[in-house]
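Engineer: sequence and predicted structure below; questions after.
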Amino acid sequence: MSTKRIFSGTSPVEIMGIKNLLESEGIECFEINKSDSSYVGLLGEIEIYVDESQVEKALTALKTYKSE
């Protein structure tokens, strides 16, 4: 299985919302948290990955999310 990063950010709340959106669209995703737990939101990012076969669908869902 090959995956691709489709989003990264510093807000755990935003990441959770995006993951919920993707999962509600039937898109499996996972996150890799590269943030420093001592400085949440300041150092490092949280990345969301999906399977390459679902990248187009995920990006379309993200465009809808960002336009709202």
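Structural biologist: That came in fine, so what should we check first?

Engineer: from here on, just use CA atoms for contacts and neighbour counts.
Structural biologist: Fine.

Engineer: strands along the protein, start to end?
Structural biologist: Listed in chain order, the strands of the chain (DSSP state E) span 3-9, 29-33, 46-51.

Engineer: next one for the comparison:
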Amino acid sequence: MDKKLIYSGNSQVLVSGIKNILDEAGIAYFEINKSDSSYPGIIGQIEVLVDKTDEVKAKLLIKHIINL
């Protein structure tokens, strides 16, 4: 499976919203949490990836939440 990055940031709240949107759309995703457990939300990034075939649809679905 070829994975594509659709979000990278440090907001746990935003990632949670993105995952909910993807779940409701039936899009499988992968979360990679590179944040420091001692400083969550401050140091490190959280990445959300989807399969290449779902990339365009996923980006359209989350566009409004990322641009807040």
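Structural biologist: Structure received. Every value quoted in this text rests on a predicted model; they were computed, and no experiment measured them.

Engineer: quick revisit: would you mind giving the strands of the first structure as CSV with distance to Y65 of the first structure and mean neighbour count added?
Structural biologist: Below are those laid out as CSV (distance: least, C-alpha to C-alpha, whole Å; neighbours: other C-alpha atoms under 10 Å):
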stretch, distance to Y65 of the first structure, mean neighbour count
strand 3-9, 12, 16
strand 29-33, 16, 15
strand 46-51, 15, 19
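
Engineer: of these, which is nearest A61 of the first structure?
Structural biologist: Closest to A61 of the first structure of those, according to C-alpha to C-alpha: strand 3-9, at 10.9 Å.

Engineer: I figured S2 of the first structure hits E52, correct?
Structural biologist: Yes. Using C-alpha atoms under 8 Å, S2 of the first structure is in contact with E52, at 5.9 Å.

Engineer: these two - which one has more neighbours?
Structural biologist: Neighbours per residue, other C-alpha atoms under 10 Å: of S2 of the first structure and E52, the larger number sits with E52, 14 against 8.

Engineer: any idea how far E28 of the first structure is from that one?
Structural biologist: Separation of E52 of the first structure from E28 of the first structure (C-alpha to C-alpha, to the nearest Å): 11 Å.
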